[in-house]
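Chemist: Structure, please.
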Amino acid sequence: MNFKKSVFLFLFLAAGILNSQAQEKKFKIHTVAFYNVENLFDTINQANYDEEYLPQNGWTSRKYKQKIHNLARVIVGIGTNDQQKESPTILGVCEVENKGVLEDLVKDPQIASKDYGIVHFESPDKRGIDVGFLYQKKFFKPTSYINVPLYIYRNEVDTAKKEEKDAEDADKPNVNYDATSKRVYTRDQLLVTGLLDGEEVHFIVNHWPSRSGGEKRSSPYREAAGRLNRKIMDSLFKINPNAKIITMGDLNDGTYNKSVKEGIGAKLKKSEVKKGGIYNPFEQMAKDGNATLFYRDSGDIFDQMMVSEPYIRNDFSGWQYWKAGIYNKQFLIQTSGQYKGYPLRNSPSEPGFSDHFPVYIYLIKEMK
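Modeler: As a prediction, this is how the structure comes out:
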């Protein structure tokens, strides 16, 4: 056998051995997800603007229970496939009225066996919709949680036609604005820290200010939300430069907007992410034409999940980001009519699912 053939045979055998070893490696996997559950209101009249979702306006106990059942059907399936049989270990949610609706949700027979715990705070949103955090107790143990308020004042971010707009808002008591203090009320950002199978991880759940009044006019509010999100992450990095952070939510902005690209500093490519940086896998998905919601026949990805740099180091001795997805099964999609192809949304007259598709990522870790 000549020298060249000997080298080739050695490389061939070595490659086979390495491939065999790689195939023998086994990984743990957890699904982390986010879902805008669209107006998850109970039937009880409370001190918020929930009149649309009350029995006298058609939102009955039967419809509320059907809405809960529909959402549980979605949750039990998010991220499941041939490789992952388990429902989400972690689920961030938004547009929930109170803790009670989350308690009803986790008791639904489809997901009751998952034994989800709940983290929830009432937010200052005048419609009474909040963010929340669900976790499977057997996998995740919270060690701390806090709601971080977003303080925005109209005279700081929008001076154009201020007096005219103040007068207009005074006639609309359901808007999230106080004409006296000039504060724009919106959802808090929820920070949860805990142990995922023994490893410390951090989650931030968001529902940023809406585009009410127009995208351009309302953009400064979401830019402020992006800066707050970054401030929370920087505070975690100051304590631990290797902090593993996942920020998720309905941002009411796309992956390309200033609030995400500059406020958070999210990057499209892993190679662009430096220490203390954030990777956004949903930016490429948006470029590929995917969507989590539709408006006027135009799709976009407002529901996003981003991970801090330690998640993309390919160090599988700890939890690492693997891949992301949008849960848009056929049963969640309108099949006819004007909104064919849109998410099968909810309304007081007909309990559907949501006007948003859930999103998720997989975390993996090598089993020893």
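Chemist: From now on I want contacts and neighbour counts done on CA atoms only, so please keep to that.
Modeler: Will do.
Chemist: after the helix ranked longest in the chain comes which helix or strand?
Modeler: Longest helix of the chain, by residue count under DSSP state H: helix 215-239. Beyond helix 215-239 on the C-terminal side, the first helix or strand identified by DSSP states H and E is strand 245-250.
Chemist: Show me where this protein has its helices.
Modeler: Counting by DSSP H, the helices of the chain are 3-24, 61-77, 99-106, 154-157, 162-170, 215-239, 258, 282-287.
Chemist: Of all the ones you listed, which one comes closest to Lys340?
Modeler: Nearest of the helices of the chain to Lys340, taken as Cα to Cα: helix 61-77 at 19.3 Å.
Chemist: Please give the structure of this sequence too, so both can be compared:
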Amino acid sequence: MAIPFSFMFYNTENFYDIMDDPLTMDDAFTPDGTNKWSKKRFNDKVTKLTKVIRDIRQPNIPDIIGLAEIENKNVINSLLVEMKQQGITQYSYVHYDSPDERGADVAMIYNSKTFKVLESIPIHVHLPGIEDRTRDILHIKGIIPGDIVIHLFITHFPSRREGTDLSERRRYFVASELRNEVYKVLEKNPEENIIIMGDFNDTPDDNSVDEVLGVEKTFDPIEKSKLYNLLYLRYKKGIGSTYHKGWLLFDQIIVSGNMLSSRKIDCKPEYADIFNPSYLLHFDNDRRVSPNRTYRGGYTGGYSDHLPIYLHIYLK
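Modeler: Take a look at the predicted model:
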């Protein structure tokens, strides 16, 4: 009998606590800051994020939950407390404070009954010749049911805030660092199971993902030591995870070929998708649809400016 196992990734859009951290640029997300970030608004965000986690894979919730734009352990613990209040008690997390100047990190929440952490490490990315600091890449090695070892890489590439051309080389560099770490694992064993989840701030066709990271977009043939983009087929149909002058697929799930060809794992591109129920969407007066974000000019009380993505697999 196959055992179901699932992953999700969610860029939570500025999931900050309300306290000022003097070491990061989080002033806007304080009660006196420009966003008037209050305890009430924070608690509402926690409730909303927990709802998404509960709804994305009913009747269960994902075994592995990758998160981006997480300020610190306080906000993760707030999520875990809310989950426990709803009867979800077996979850723990992995998080490291990164040098990102905004204090926005990646993290992982996981079901401690179905996933055992063997090793975890933050991969520091030093952007050459650039003063700006960026997020670490989180690398976690663990065991899932069936004594199957997997390597997880959770990432959040530099944003396009300063314009695509100006920021592009930063994403190239992070993609190169990620590729080096992934292929260190594959050089030791080409049959390792690797899953990369993240917000790449680029689409599958952009050079950082397509050429630098070297991700395949077709699935015939499958080579065990190559990387494959499970959401590319959705992207080709015009489906995205965030919106800027149209839908963009910045949030992606990438796996090693062995995940797709292993005799122990049933993993297919059609098992991955974007979660987009109506409550996560905003419909404007021009009938345009975009993510129901927390801030849209001012505070709107939405969920995030990204939609979550997920992957369901079956362990044989």
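Chemist: Tell me how the two chains score on TM-score.
Modeler: Scored against TM-score structural alignment, normalised by the length of structure 2, the superposed chains reach a TM-score of 0.93; 307 aligned residues with a Cα RMSD of 1.6 Å.
Chemist: if we can go back for a sec, post-alignment, the longest helix of structure 1 versus structure 2, mean distance?
Modeler: Once the two are superposed, helix 215-239 of structure 1 sits an average of 1.2 Å from its aligned residues in structure 2 (mean Cα distance after the TM-score superposition for structure 1).
Chemist: what's that helix aligned against in structure 2?
Modeler: Matched against structure 2 by TM-score structural alignment, helix 215-239 of structure 1 falls on residues 164-188.
Chemist: residues in contact with the matching stretch?
Modeler: 125, 127, 137, 157-161, 192, 194, 200, 207-209, 212-214, 225 (Cα atoms under 8 Å, 6 or more residues apart in numbering).
Chemist: From those, keep the buried residues only.
Modeler: Neighbour counting with 16 or more other Cα atoms under 10 Å marks 125, 137, 157-159, 192, 194, 200, 207-209, 212-214, 225 as buried within the contacts of stretch 164-188 of structure 2.
Chemist: if we can go back for a sec, mind listing which of the contacts of stretch 164-188 of structure 2 are in strands?
Modeler: 137, 194 (DSSP state E).
Chemist: burial measure for the residue in structure 2 that Asn98 of structure 1 lines up against, as a count.
Modeler: Taking TM-score structural alignment, the alignment pairs Asn98 of structure 1 with Asn72 from structure 2. Using other Cα atoms under 10 Å, the number of residues around Asn72 of structure 2 comes to 20.
Chemist: what sits against Asn72 of structure 2?
Modeler: Taking Cα under 8 Å, 6+ apart, one finds 16, 95, 97, 103-105 in contact with Asn72 of structure 2.
Chemist: farthest pair in the residues you listed?
Modeler: The widest separation within the contacts of Asn72 of structure 2 (Cα to Cα) is 14.5 Å, between Tyr16 and His95.
Chemist: can you tell me which of the helices of structure 1 comes nearest to Gly198 of structure 1?
Modeler: Set against Gly198 of structure 1 and scored by Cα to Cα, the helices of structure 1 come closest in helix 215-239, at 18.3 Å.
Chemist: ok now the closest one, how far from the chain's centre?
Modeler: For helix 215-239 of structure 1, the distance from its own C-alpha centre to the chain's C-alpha centre is 15 Å (Cα atoms, centre = their mean, to the nearest Å).
Chemist: What of stretch 149-160 of structure 2?
Modeler: 7 Å.
Chemist: returning to that earlier point: looking at Tyr16 and His95 of structure 2, which has the bigger crowd around it?
Modeler: Using other Cα under 10 Å, the more surrounded residue of Tyr16 of structure 2 and His95 is Tyr16, with 24 against 19.
Chemist: Aligned to Ile253 of structure 2, what sits in structure 1?
Modeler: In structure 1, Ile253 of structure 2 lands on Met305 (TM-score structural alignment).
Chemist: can you count the residues close to its match?
Modeler: 26.
Chemist: Would you agree it is in contact with Asp250?
Modeler: No: the pair Met305 of structure 1 and Asp250 fails to qualify as a contact (Cα atoms under 8 Å) at a distance of 9.2 Å.
Chemist: Just give me the closest of the contacts of Asn72 of structure 2 to Ile274 of structure 2.
Modeler: Distances from Ile274 of structure 2 to the contacts of Asn72 of structure 2, taken by Cα to Cα, are shortest for Asp105, at 21.8 Å.
Chemist: Please verify my assumption that that closest one contacts Glu69.
Modeler: Yes: using Cα under 8 Å, Asp105 of structure 2 is in contact with Glu69, at 5.3 Å.
Chemist: These two - which one has more neighbours?
Modeler: When neighbours are counted by other Cα under 10 Å, Asp105 comes out ahead of the other of Asp105 of structure 2 and Glu69, with 26 against 21.
Chemist: Please pull up the equivalent of that one in structure 1.
Modeler: Checking TM-score structural alignment: Asp105 of structure 2 goes with Asp130.
Chemist: who are the neighbours in contact with that match?
Modeler: Taking Cα under 8 Å, 6+ apart, one finds 94-98, 120-123, 187-188 in contact with Asp130 of structure 1.
Chemist: Pick out whichever of these sits closest to Thr292 of structure 1.
Modeler: Among those, and counting by Cα to Cα, the member closest to Thr292 of structure 1 is Cys94, at 14.4 Å.
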